[in-house]
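Peer 1: task: produce atomic coordinates for the following.
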Amino acid sequence: MSRPRKWRRVCCLPGSNLFGPLNAKFDEDDLVIMTVDEYETIRLIDLEGMMQEECAEQMNVARTTVQRIYNEAKTKLAQSLVHGKLLKIEGGDYKLCTEEKVRPGCGMCRRRAELDKINLEG
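Peer 2: Here you go, the predicted structure:
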């Protein structure tokens, strides 16, 4: 009997979930699927500038798990860029932090909500 997979905490879903060359035809064989938790590691490490340890804490997983997820995500990004394949973000073992009962929203979510409020008012 295998151990159940641990849900990864994800702050937000991507605004778009399909990326690729403008002239690409939608072909299932040329489609690279990136999970939402892989997307989250790219967002946290590369965009937010977090270290793997911080990312692991944010996502509620071990650092070694973040390292594995991050490496898989980078490989998928490279396949999409180098081979001109469409990249689709979907699926994975995740829960949005707004869905959690113990910790309703992470610091990232609160900061984003504050920035959205400022942008709407200003």
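Peer 1: CA atoms for contacts and neighbours, from now on please.
Peer 2: Noted.
Peer 1: show me where the chain has strands.
Peer 2: For the chain, the strands defined by DSSP state E occupy 8-10, 18-19, 31-34, 86-89, 94-96.
Peer 1: including distance to residue 25, could those strands go into CSV?
Peer 2: CSV is the format used below for the strands of the chain (distance: least, CA to CA, whole Å):
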stretch, distance to residue 25
strand 8-10, 30
strand 18-19, 12
strand 31-34, 10
strand 86-89, 8
strand 94-96, 29
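Peer 1: most packed of those?
Peer 2: Of all these, strand 8-10 has the most neighbours on average by mean count of other CA atoms under 10 Å, namely a mean of 24.
Peer 1: just checking, what packs against that one?
Peer 2: helix 36-42, helix 52-59, strand 94-96 (3 or more CA pairs under 8 Å, 6 or more residues apart in numbering; DSSP states H and E).
Peer 1: coming back round to it: closest to residue 70 out of the strands of the chain?
Peer 2: strand 31-34 (10.8 Å; CA to CA).
Peer 1: from the contact counts, what lies against that closest one?
Peer 2: Using 3+ CA pairs under 8 Å, 6+ apart: strand 31-34 touches helix 63-83, strand 86-89.
Peer 1: and that strand, how far out from the chain's middle?
Peer 2: Put simply, strand 31-34 sits 13 Å off its chain's centre (CA atoms, centre = their mean, to the nearest Å).
Peer 1: Proceed likewise with the subsequent sequence, for comparison:
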Amino acid sequence: MAPRKKRCRHIHEPPGFSGYVAREARASVEPVVLLYEEYEALRLADYDALKHDEAAERMSVSRPTFARIYENVRKKIAKAFVESRSIKFDAGCAYFSCDTNQIVTSEGINNKKMTTMEKIIAIPCENGTLSTHFGHAAEFAFVQCEGEEVKSVSMKQAPPHQPGLLPRWVSEQGGNTVIAGGMGNKAIELFRQNNIDVVTGAPAIGVEELAQQYVSGKLTGGDNRCDH
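Peer 2: This is a model prediction of the structure:
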């Protein structure tokens, strides 16, 4: 008997961040992976407070299927909290719908192009390592990653130090994530307004190693070393 065909999961939009890093997480412990469809089930049921029937309809799945997805994501989050594991998102088999800009998870449905978790991480650096003076770094490393693999690293001279300039500049370079040792609250908000994720409390290590730890969910940050 042929396996039952998996129905499409309609996702309103992907998470605006790549995951959470547990501060006390051990490097040897694998992170908990949440699929986009699991994130969507949690958002609809717990954040939007929809009944399961309505949430299932939004995702174009049956109510029992929605209940299974919802139960899985709650178990995964509980495991992450109890075992001090980091959480990262994965699209699974996913593509963007050209008509609605939604994500639909399936296994190659309609032969549409699958998406990958692509990141371009901007890191202020000095001599190849993270610079602790974020706003005054002479150059930035832009690290291109796909999934958990570092693809390339390019160095670019930082623009002049002017209020509000860095977030726009990083966005213009294609950056969608910034890793820093410390950053003021106003700067963090400006980056978020430019749809750029911000990770603070990072150690002063090599930029490629830093990016690799981040995309693999093993980056253990400290305190945000800035109070501006």
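Peer 1: sorry, back to before: so which of the helices and strands packed on strand 8-10 of the first structure is nearest residue 78 of the first structure?
Peer 2: Per CA to CA, nearest to residue 78 of the first structure of those: helix 36-42, 12.6 Å.
Peer 1: re earlier: distance to residue 22 of the first structure for the helices and strands packed on strand 8-10 of the first structure - can I get that in TSV?
Peer 2: Below are these laid out as TSV (distance: least, CA to CA, whole Å):
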stretch	distance to residue 22 of the first structure
helix 36-42	21
helix 52-59	32
strand 94-96	30
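Peer 1: and among those, the most buried is which?
Peer 2: A comparison of these by mean neighbour count, using mean count of other CA under 10 Å, puts helix 36-42 on top with a mean of 25.
Peer 1: got the contact list for that helix?
Peer 2: Applying CA atoms under 8 Å, 6 or more residues apart in numbering, the contact partners of helix 36-42 of the first structure are 8-11, 13-14, 55, 66, 69-70, 72-74, 89-94.
Peer 1: mean deviation of that helix from the second structure?
Peer 2: Average distance, helix 36-42 of the first structure versus aligned residues of the second structure after superposition (mean CA distance after the TM-score superposition for the first structure): 0.4 Å.
Peer 1: what range in the second structure does that helix sit on?
Peer 2: Per TM-score structural alignment, the counterpart of helix 36-42 of the first structure in the second structure is residues 36-42.
Peer 1: how far does the matching stretch sit from the chain's center?
Peer 2: Worked out by CA atoms, centre = their mean, stretch 36-42 of the second structure lies 14 Å from the chain centre.
Peer 1: over to stretch 47-56 of the second structure?
Peer 2: On CA atoms, centre = their mean, the centre of stretch 47-56 of the second structure falls 24 Å from that of its chain.
Peer 1: how about stretch 15-25 of the second structure?
Peer 2: For stretch 15-25 of the second structure, the distance to the chain centre is 8 Å (CA atoms, centre = their mean).
Peer 1: ditto for stretch 56-67 of the second structure
Peer 2: Its chain's C-alpha centre and that of stretch 56-67 of the second structure lie 25 Å apart, by CA atoms, centre = their mean.
Peer 1: ok, and what's touching that stretch?
Peer 2: With CA under 8 Å, 6+ apart, stretch 56-67 of the second structure has contacts from 7-11, 41, 52-53, 55.
Peer 1: go through those and say which is closest to residue 120 of the second structure.
Peer 2: Nearest to residue 120 of the second structure among those, with distances taken as CA to CA, is residue 11, at 23.2 Å.
Peer 1: and that closest one, what is it in contact with?
Peer 2: Residue 11 of the second structure touches 36-37, 40, 59, 102-105, counting by CA under 8 Å, 6+ apart.
Peer 1: no more questions from me, cheers.
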